[in-house]
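Peer 1: no sequence on hand, only this structure:
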């Protein structure tokens, strides 16, 4: 080991590398045997991990021991087959190996001159996604850290294309179910909070085209400048898909930009069931999706597509004397000119390798299983007394409540608030709760292709047992 060069010997690298590969193989091959992980308190982790900056360094195997003993067990396993909370990230081993290659070779994918093949791979994969979504040949895009940055990128293109970057009096519209990353994106782009109209959703938690048209008319009458509608291709709360064709009709008639937030839902277009649910996706002016959700990639990889490549390049391309050598030929693509980042990792490699190794057909089957597992959970809850489905399984998400016979509203709310942390504490499964119509509900998102029918069945049984244990009629809530 040459510590001053930060270099291990060939033998040391091989020994440590093999050990890490073994950990990863065990994680993928035997992961379902372990719990969904834990999230300990700050005090416990301070005791385990707080230390002074090491002066001389530590044996790398000892450091890996600490990672194995104190770090990995104290995280939630979002790729566990029974992790049903939020939107899981059920990665795959090929994607993990691709990330290792991209990191190990330290590929810089911001400019063509430093990463020509990386840029070409990204162009190819972006074009695959463009074709799946039905966008025209004029469309282009890039990979980002996640959906939040993808929304910033798409809405920046909208601001430039429609407003020429003049935000004065401009208004954007979305439903009350839209992800808060949209609020953050618009704030970063210079819009004040009152320039985003969050309209009440309909009884299916979708953006209502009639309410949208009325809001646009009211704003125009008051001298404001409507410029963009943000639609959902699968809301985080319920999986609802806004009526994309009707919303596209509105934006066409009003000459507005249609931005579709499909962070988790849009990748479902890879399978037939997803395409049916996502009719109208091809009419978006900009579209976001997160391959680290329903395309089974390791964190981080979000993505954005823009219908007209010129709007993306004009919104972000800036020159600098220190980048003169990076400009290159007209057909050389510098992705740093398509978004915020100059320094970019080679995110495209993992999705490219995954799609090449498994093929579209098998990725589509993996997505289809997510639909089926959510529908299985819905059937099981409907069959059991004391449970009520709040929103049916759609786009791989189900919401439901435990409603014991004779329980008051306060008792029902308190019980449902306790069930999610209770099952998580057991380690049996991980389920989260949300709020719909001002009432707490439980939420189930079983999109991991490694989730089995038994995983769903046993989780429903575990929740039923916990509901019985935690419900005491008449007890203080």
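Peer 2: Noted; the coordinates are in hand. This structure is a prediction, so every number in the text was calculated from the model and none was measured.
Peer 1: please count neighbours and contacts with C-alpha atoms only from this point.
Peer 2: Noted.
Peer 1: need the contact list for the closest residue to residue 270 other than its chain neighbours.
Peer 2: Spatial nearest neighbour of residue 270, chain neighbours left out: residue 364 (5.4 Å); criterion: Cα to Cα, 6 or more residues apart in numbering. Contacts for residue 364 (Cα atoms under 8 Å, 6 or more residues apart in numbering) come out as 268, 270, 271, 272.
Peer 1: what's the local residue count around the last one?
Peer 2: The burial count assigned to residue 272 is 14, neighbours taken as other Cα atoms under 10 Å.
Peer 1: ok, the first one next?
Peer 2: For residue 268, the neighbour count with other Cα under 10 Å is 31.
Peer 1: before we move on, what SS does the residue nearest to it when sequence neighbours are not counted have?
Peer 2: Excluding the flanking residues, the one nearest residue 268 by Cα to Cα, 6+ apart is residue 274, at 4.5 Å. State at residue 274, reduced to three classes by DSSP: H, G, I helix; E, B strand; the rest coil: helix.
Peer 1: let's bring in a second model and compare:
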């Protein structure tokens, strides 16, 4: 509140309190605007002038610059701090907006989401309770309902925003564990049951399943992998056999984790068939759609997620295929009642009486307490662009990946793995003749040399024990010309490695 006759812009900070001049309050809004505008301008200049996704700087080269900064001696000025930041961060940042960044599941971000980021950090709402968030709680809940409808869940669905796919998967498995333990409510019976709980997932599923099992106190061998077919999709018959085998051994299958968009291959498990297996067995089905959730808004490919509506829980990562800044993820459940397993009432925060008063406290269903209003970014994106426009962007990158697969499969220098329904292409440079035994080393070298040059960034993985390269396309600005250029660079690096190694080996044999 300002004094009568004075505007918020003219109220100054109390004298003798220089630190308070840096707080956002009615007396320093001009400083706030100036500092943020300066930061935005610097990022804009970097985006405008970035001619490659990375400078290729090494940790050894950058570490001394960062370590040499004395954090006990402040610069006192935002402009000076930004000048310094140019040297230790912005100059050598990895730019996901660049069309030759083809490495990981990092997307360029849409401007409405960046607007949301600026707003949510300034207001700094905390999403744990109504009295810290007010309308933000309702916005988040509405977005969860919208996502649940897109999935195909009914009116009983609910969910919560999370920090990312790993946390969403962890909470899903926590809920599944607690549901499985309902058959053993006594403490001693529960203690006997925990070591017998098992989780089934694809052999190419996300590592967070194994990490979650460890965090949940399950046995070291609790996660059982199920074989995949030639398209790297979980085989339903194999899942059925594993459930039968485990139960015959006296073990309890607490959950099956299907994947809609594996990290390496972009493969989508056959969801309707897997749902039929889990429904018949009475087992919790979780669908990790962290990557494939963009299909929920695709104008042309929504059918690829058919069957997801039969899951008990679904992970969605808006910061992968909805073009949102990190972090923006959610766990959505078909039956809101299961979220009670994440509820704990604290007298100082969310006492049980608030439930009777119908006060919507989001902490009642979250693993986190303090939590950012990340939902605002998606809200503004949908209100400015609409879901069809977001889906069209995702369709573009899937189309581009299909073109890249065709391009690579027709190039005799490369070997390409199964075709993805999403935007991932796994391939490798394949030397001819005696150089073929150098294929693994050549592909490793090519990826590292390309990264060191900064001209492009690609990922790597192993397939059946051999080293492969991987394109993950999430930038609609990436063209087939960009893909072709990166392939030429990879072939050049790999070919040079093979030639030099072959020459060295021959020289050693002659010597």
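Peer 2: Thanks, I have the structure now. Quick caveat: nothing in here was measured; it's all calculated off a predicted structure.
Peer 1: give me the TM-score for these two chains.
Peer 2: For these two chains in superposition, a TM-score of 0.94 is obtained (TM-score structural alignment, normalised by the length of the first structure); 475 aligned residues with a Cα RMSD of 2.2 Å.
Peer 1: quick revisit: just give me which of the contacts of residue 364 of the first structure are shared by the second structure.
Peer 2: Using both residues aligned by TM-score structural alignment, their matches' Cα atoms under 8 Å, the second structure keeps these contacts from the contacts of residue 364 of the first structure: 268, 270, 271, 272.
Peer 1: mind checking what the second one lines up with in the second structure?
Peer 2: It stands for residue 270 of the first structure. In the second structure, residue 270 of the first structure lines up with residue 297, judged by TM-score structural alignment.
Peer 1: where in the second structure does the strand or helix carrying residue 231 of the first structure fall?
Peer 2: Taking DSSP states H and E as the criterion, residue 231 of the first structure maps to strand 225-232. Taken onto the second structure by TM-score structural alignment, strand 225-232 of the first structure occupies residues 252-259 there.
Peer 1: the matching stretch vs the first structure, mean deviation?
Peer 2: Stretch 252-259 of the second structure differs from its equivalent in the first structure by a mean of 0.9 Å after superposition (mean Cα distance after the TM-score superposition for the first structure).
Peer 1: where in the second structure does the very next helix or strand once past the strand holding residue 231 of the first structure fall?
Peer 2: Next in sequence after strand 225-232 of the first structure, counting helices and strands by DSSP H and E, comes helix 244-254. With TM-score structural alignment applied, helix 244-254 of the first structure matches the range 271-281 in the second structure.
Peer 1: all strands for the first structure, in order.
Peer 2: Using DSSP state E, the strands of the first structure run over 140-144, 170-175, 196-199, 225-232, 257-261, 286-289, 302-306, 387-394, 397-402, 432-436, 439-444.
Peer 1: what's the closest of those strands to residue 334 of the first structure?
Peer 2: strand 140-144 (10.4 Å; Cα to Cα).
Peer 1: elements contacting that closest one?
Peer 2: With contacts taken as 3 or more Cα pairs under 8 Å, 6 or more residues apart in numbering; DSSP states H and E, strand 140-144 of the first structure sits against helix 116-133, strand 302-306, helix 309-316.
Peer 1: single out the most deeply packed of these.
Peer 2: Sort those by mean neighbour count, taking mean count of other Cα atoms under 10 Å, and strand 302-306 sits at the top with a mean of 28.
Peer 1: that one against the second structure, how far on average?
Peer 2: Its matched residues in the second structure lie on average 0.9 Å from strand 302-306 of the first structure after superposition (mean Cα distance after the TM-score superposition for the first structure).
Peer 1: what range in the second structure does that strand sit on?
Peer 2: Residue span in the second structure matched to strand 302-306 of the first structure, by TM-score structural alignment: 329-333.
Peer 1: then stretch 137-148 of the first structure?
Peer 2: Taking TM-score structural alignment, stretch 137-148 of the first structure hits residues 155-166 over in the second structure.
Peer 1: what does the matching stretch contact?
Peer 2: By Cα under 8 Å, 6+ apart, the surrounding residues in contact with stretch 155-166 of the second structure are 140-141, 144-145, 148, 168, 208-209, 212, 288, 290, 315-317, 327-336, 339, 362, 365-366, 374-375.
Peer 1: residue 417 of the first structure pairs with which position in the second structure?
Peer 2: Per TM-score structural alignment, residue 417 of the first structure is aligned with residue 444.
Peer 1: nearest residue to its match in space, please, no chain neighbours.
Peer 2: Take residue 444 of the second structure and drop its neighbours on the chain: the residue closest to it by Cα to Cα, 6+ apart is residue 467, 7.0 Å away.
Peer 1: tell me the spacing between the one you found and residue 311 of the second structure.
Peer 2: Distance, residue 467 of the second structure to residue 311 of the second structure, using Cα to Cα, to the nearest Å: 34 Å.
Peer 1: of these two, who's got more company?
Peer 2: Neighbours per residue (other Cα under 10 Å) separate residue 467 of the second structure from residue 311, with residue 311 holding more: 26 against 18.
Peer 1: mean distance, the biggest helix by length in the first structure to its aligned residues in the second structure?
Peer 2: For the first structure, the longest helix by residue count, based on DSSP state H, is helix 348-383. Helix 348-383 of the first structure, aligned to the second structure and superposed, deviates on average by 0.9 Å (mean Cα distance after the TM-score superposition for the first structure).
Peer 1: residues in the second structure aligned with that helix?
Peer 2: The alignment of helix 348-383 of the first structure onto the second structure (TM-score structural alignment) spans residues 375-410.
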